[in-house]
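Asks: predicted structure and sequence below. I'll ask about it afterward.
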Amino acid sequence: MTGETVSSAARAETAFERIAETDRPEVWIALRDKDDVIAEARAVDAAAAAGADLPLAGLVYAVKDNIDVAGLPTTAACPSYTYVPQRDATAVARLRAAGAVCLGKTNLDQFATGLVGTRSPYGAVRGAVDPARIAGGSSSGSAVAVALGIADFALGTDTAGSGRVPAALNGIVGVKASLGAVPADGVVPACPSYDCVTVFAPDLTAAAAVLRRITGPSPTDPASRPRPDGAPLSAPPAPRLAVPRPADLTALDPDLTPLWDAALDRLAATGATLTPIDIQPLLAAALLLYEGALIAERAAAFGAHLDAHPGDADPVVAHLVGGAAKFTAADLAADQQTLRRSRTEAAALLADFDALVLPTAPLHPTLDDVRADPVGVNAALGTYTNFVNLLDLAAVAVPAGTAGTKHFGISVVTAAFADQIGADIAARFLGEHPPLIAPGGTDLVVFGAHMTGMPLNGQLTDLGARFIGDVRTAPAYRMHALDTAPPKPFVTRSELGASLPGERWLLAPAALGRFLADLPAPMTLGKIELDDGTWATGFCATAPTGTDITAAGGWRAHLTA
């Protein structure tokens, strides 16, 4: 992911050295045998050397132990639940096919029920920096494996915030894509209507490289969804961001308030417009997940197992799931309808914004804090995360500083399948080059008024188009200037042509259709050969007219001259 060629075997060796150095046994439930990992890594190196397409070769990763890895036990942090799957979860299979090598299975809050990382018979997972503080859950082991530099990335899951809170509390990135974007087959269900597979990584570029490999529907997961043709591929240059009012931040630890204020200043410095809104409707919807009849999904998923094996049950998890007994089927139906109305209300609340920015977690408690109030601390950690999956939203969690050993992060929350907008805004906040997090889109090459900084560039950015890079035509084109307002050119193929500079943009297929429909005559789109021998869609003209300006060497040069 860094662009360097790294031996998979050497990286695996380094990972095991790091495991020994850090001495954090509570991170792992099942660590693979070192010799087996090295052997697999050497096979990846050999395949890569033979020319196999392995974009994640040289990377090692960890998997939360509620996600199946063929041949390794899946426990969900409940020993009596253990089984050995014969096939990988789809996300794991896609990573294996891309050349990444799994190190083992990581610890979690039992049955992925919790945000603290302490509800496990395999031990409480301690924070990566301060062992007195929690790592956050439920994907605690996965987050710490990344934060300690053992794994290049890790898979977690997220129902109430488990792919985001541990990222915030360990100073790393956590990406929770839209519901169904990453298939969830091979995942032990927690609350299956809202469960997501997530990615932890040191930075957004690394997370994006993984997401591009695991995103996309699977026939083995009926809840997986394709990315819509009209999904945006880029955040606008000056996004409109909703933020909570001060009155909605009462849960925030006073030690972390300066970090939140600084984060808002950093966002504004990127060109974003920040508008406080009332997020109480979102916080109210969040209560349905644990305090309403939706808890019945957890009871249906694993409640009977806990009843049959009380000795293995974490007391807090058993208590929470046991609370489902007080609800009836009618209660569940009523809460599902309430949630449906809440989704409509949330869509209206956020309709005028590109994203909502929130603190990921309002506090970073100690292990002692959790022991003293296991339910209350857990509930507080989910204040700004619990509603996201319920309301069919996506989120990117990124670090935003520390106060002593307390870690703080922010989350950029977007509409379903507007994940790329969230990633772009988060990358600008971090000062990273915004990475493309999902595959798809159609190339468009432009050579004139639609290029960056030109008068018609807004027609592309308004459609969510994404700048990919500079290009040149094959040396077989001439450029003609049209007498229009604003002036613009087109290119035509000619035996007496030249190589002309332009730009490549990526558009969603639906956006490209709208763009073509709005093109004024004589402009149209056709195939243009580039200097690397490939062909891309670009501007042509149905009736070539205008002044030949090929000799200028391109549109910018023509305007300068």
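Replies: Yep, that arrived.
Asks: going forward, measure contacts and count neighbours with C-alpha atoms only.
Replies: Noted.
Asks: apart from its neighbours in sequence, what residue is nearest I425?
Replies: Spatial nearest neighbour of I425, excluding adjacent residues (CA to CA, 6 or more residues apart in numbering): A235 at 6.8 Å.
Asks: residue contacts, N170?
Replies: 127-129, 135, 143-144, 147, 407 (CA atoms under 8 Å, 6 or more residues apart in numbering).
Asks: ugh, wrong one, V187
Replies: By CA under 8 Å, 6+ apart, V187 lies in contact with 66-68, 89.
Asks: so which of the residues you listed sit within strands?
Replies: Here DSSP state E is the test, and the contacts of V187 give no hits in strands at all.
Asks: just those now: which is nearest F515?
Replies: A89 (39.1 Å; CA to CA).
Asks: from L31, how far out is L381?
Replies: 29 Å (CA to CA, to the nearest Å).
Asks: ok, the two, which is more surrounded?
Replies: L381 (26 against 18; other CA atoms under 10 Å).
Asks: second structure for comparison follows:
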Amino acid sequence: MTLPGKGPRNGPIIYEELGMLKIWEDHETAGMDYWDSSLGITSLSQDYEAGIKPQHVVQAIFDRIDAYKQVQPSVWIHLQPIGEVMRAANELSIRWPDPKNRPPLYGVAFSVKDSIDIAGIPTTTGCPPLAFTPTASAPVYQRCIDAGGLFIGKTNMEQLATGMTGCRSPFGTLHSTFSKSHIVGGSSSGSAVTVSQGLVSFSLGSDTAGSIRVPAMFNGVCGFKPTKGTVSARGVSPACLHQDCVSFLTSNVEDAEMLWDVCKGFDKGDFFAKLPSTRPIRKSKQLRFKFGVPPASALEICSLPFKKQFAEVIEIIQKSGGKLDDLEWNPFAAANELLYNSSFVMERLTILPEGWLAQNKQLLHPVTRQVFEGTLARNSSAVDLFKDLHKQAEYKRAVEDILTFEEDIDNETDEITLMIAPTTPFHPTIKEVDEDPIGINGRLGSFAHFANVLDLVGIAMPCGTYEIEDVFEGRKTRLPFGVTILAGAGLDGELLRVAAMLEEALQDVGQEE
């Protein structure tokens, strides 16, 4: 297979072939109306139980993809030929004819960030000069396939996963699905677009500093970052190995939990994998929760609409049973600074072949090159690194005493303590990022970077929209807002349970304007 390159409009060259749904028609489905409904996993499963075939869904998906190319032609770096996806869908129908015995992701379409290996398909990581074709697939991808998933394609991303804006891809800059003027977020940029636009049910990505959570917020979907090492990262091109975490983009919390159940598991081949917890998993009759928020001084970085939306979110969460508590913010703030303002940033250089940067830096996107050159200029020593590792251990221990989980077995009532923060402090335009790419990228991580350093589990949740006067499009535009809910390492299930409790209440934030 030829590596996707630039087409005449600087977008990716997509390799595909035409196919028709009627190839797979049989006497049971020949008269069925065209399917064009929700790709939410639960909704899709109900449609399959009612008699819809995966082939109907595949045809609708490729129709949607074809139509959306007129809006953003560079969403995909590799798009599977429709004929191959149809064949996979037909095999599912033959293998699992009984709805009662189907696997959890039967006929569920998904996309994959192009830093995750799929055998026989180039992994570009948004950087064609460093592309390679793997001979084995990443375990997280294979688990989805084994559970009945249908792979649709690999998505555009921030080059080498170096930022959170989505503006550093040689395949083309994407924009938010809410506004052509505003950034899409990164580095899992195309993945967020495919879920937000209903082109797939979910997307596999990775999160190092907010790379799932930020694009989730900017496109109105959920971004779930599990505890590092609970989902195998083998076969995922690293950004910073010690911080990287395989993560998921979905349309709702229920789908995120289902994916986590499918994909989690100890992988001895992943050197950062965690052994399964010995703590028994139980669902108490009642799960109470306390939560803290960043102090007013930290929230000053937020735009006025974000401050207003966040205040409303806090009020809604309190009405939903959450108890607002004063939590120590200093360890979170200190950990945030540690990710990119310390020797930790030097780990970025380990992803490049020896001597490659010196000889080939002109092949990188200008901002990516600037990031790597800035990293080299730090000239950090081994002593600096060990000092920073000691700080990380100190901050992690401090947060263990803040984000707690207490079981009351006798009364079947548990209590979890959470940190809730705006996913980002504002939503910049593409033009603003062009004018200050490094500065804005850093500000976007104000409430995101610490999650990986502290090994927290987190889910970015959409919380309604707010209205702005779009000076570039000359009309009023509604943009998405969202928060990230964070819990201590290993509390993935408990966090998802709280998120599910809050999901409906948070959907209409800001709608009364």
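Replies: Good, I have the coordinates. What you see is a predicted model; the values in this text were computed from it and never measured.
Asks: which residues of the stretch 1-150 of structure 2 fall in helices?
Replies: Counting by DSSP state H, counting those that start in this stretch, the stretch 1-150 of structure 2 has helices at residues 41-49, 54-68, 82-95, 139-146.
Asks: could you measure from the aligned residue in structure 1 for K361 of structure 2 over to Y81 of structure 1?
Replies: In structure 1, the residue matched to K361 of structure 2 (TM-score structural alignment) is P310. From P310 of structure 1 over to Y81 of structure 1 the distance is 12 Å, taken as CA to CA.
Asks: so between these two, which is more surrounded?
Replies: Comparing P310 of structure 1 with Y81 by other CA under 10 Å, the one with more neighbours is Y81, at 16 against 12.
Asks: can you tell me what part of structure 1 stretch 336-347 of structure 2 aligns to?
Replies: By TM-score structural alignment, stretch 336-347 of structure 2 lines up with residues 286-297 in structure 1.
Asks: distance between that stretch and the chain's centre?
Replies: Distance of stretch 286-297 of structure 1 from the chain centroid (CA atoms, centre = their mean, to the nearest Å) equals 25 Å.
Asks: what of stretch 208-219 of structure 1?
Replies: The answer for stretch 208-219 of structure 1 is 10 Å, by CA atoms, centre = their mean.
Asks: counterpart of that stretch in structure 2, which residues?
Replies: On structure 2, the counterpart of stretch 208-219 of structure 1 by TM-score structural alignment is residues 257-268.
Asks: what does the matching stretch rub up against?
Replies: By CA under 8 Å, 6+ apart, stretch 257-268 of structure 2 touches 104, 140, 143-144, 147, 226, 229-232, 248, 273-276, 493, 496.
Asks: any idea how many residues pack against the counterpart of T75 of structure 1 in structure 2?
Replies: T75 of structure 1 maps onto T124 in structure 2, with residues paired by TM-score structural alignment. T124 of structure 2 has 27 neighbouring residues, counting by other CA under 10 Å.
Asks: cool, and G51 of structure 1?
Replies: 8.
Asks: cool, and A380 of structure 1?
Replies: So A380 of structure 1, with other CA under 10 Å, has 16 neighbours.
Asks: so who does it touch?
Replies: Taking CA under 8 Å, 6+ apart as the test, what A380 of structure 1 contacts is 251, 362-363.
Asks: got a PyMOL select line for the buried ones in the residues you listed?
Replies: In PyMOL syntax, the buried subset of these is picked out as below (16 or more other CA atoms under 10 Å):
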select buried, resi 362+363
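Asks: output the contacts of A380 of structure 1 as a markdown table; include the columns distance to D45 of structure 1 and secondary structure.
Replies: Below are the contacts of A380 of structure 1 laid out as a markdown table (distance: CA to CA, whole Å; DSSP: H, G, I helix; E, B strand; the rest coil):
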| residue | distance to D45 of structure 1 | secondary structure |
| --- | --- | --- |
| A251 | 49 | coil |
| P362 | 44 | coil |
| L363 | 43 | coil |
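Asks: tell me the one of the contacts of A380 of structure 1 nearest P121 of structure 1?
Replies: Of these, the one sitting nearest to P121 of structure 1 (CA to CA) turns out to be L363, at 24.6 Å.
Asks: quick one: that closest one and D253 touch, right?
Replies: Yes - at 5.3 Å, L363 of structure 1 and D253 qualify as touching, with contact defined as CA atoms under 8 Å.
Asks: narrow the contacts of N170 of structure 1 to those in strands?
Replies: Reading strands off the contacts of N170 of structure 1 with DSSP E, I get H407.
Asks: top of the contacts of N170 of structure 1 by neighbour count?
Replies: A143 (44 neighbours).
Asks: mind checking what that residue lines up with in structure 2?
Replies: In structure 2, A143 of structure 1 lands on A192 (TM-score structural alignment).
Asks: check the gap between its match and K274 of structure 2 for me.
Replies: On the measure of CA to CA, A192 of structure 2 and K274 of structure 2 end up 27 Å apart.
Asks: would you map the helices across the stretch 301-450 of structure 1?
Replies: Under DSSP H, counting those that start in this stretch, the stretch 301-450 of structure 1 gives helices at 304-308, 315-322, 329-350, 367-372, 374-381, 387-390, 419-430.
Asks: possible to save those as CSV with distance to A517 of structure 1?
Replies: Below are the helices of the stretch 301-450 of structure 1 laid out as CSV (distance: least, CA to CA, whole Å):
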stretch, distance to A517 of structure 1
helix 304-308, 57
helix 315-322, 54
helix 329-350, 28
helix 367-372, 58
helix 374-381, 48
helix 387-390, 36
helix 419-430, 25
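Asks: relative to P192 of structure 1, which of those helices is closest?
Replies: Per CA to CA, nearest to P192 of structure 1 of the helices of the stretch 301-450 of structure 1: helix 387-390, 10.9 Å.
Asks: how distant is the closest one from the center of its chain?
Replies: For helix 387-390 of structure 1, the distance to the chain centre is 15 Å (CA atoms, centre = their mean).
Asks: mind listing what's buried in that helix?
Replies: For helix 387-390 of structure 1, using 16+ other CA under 10 Å, the buried residues are 387-390.
Asks: which strands or helices does it pack on?
Replies: Helices and strands touching helix 387-390 of structure 1, by 3 or more CA pairs under 8 Å, 6 or more residues apart in numbering; DSSP states H and E, are helix 280-286.
Asks: mean shift of the helix it packs on relative to structure 2?
Replies: The superposed helix 280-286 of structure 1 is, by mean CA distance after the TM-score superposition for structure 1, a mean 1.9 Å from where its aligned residues fall in structure 2.
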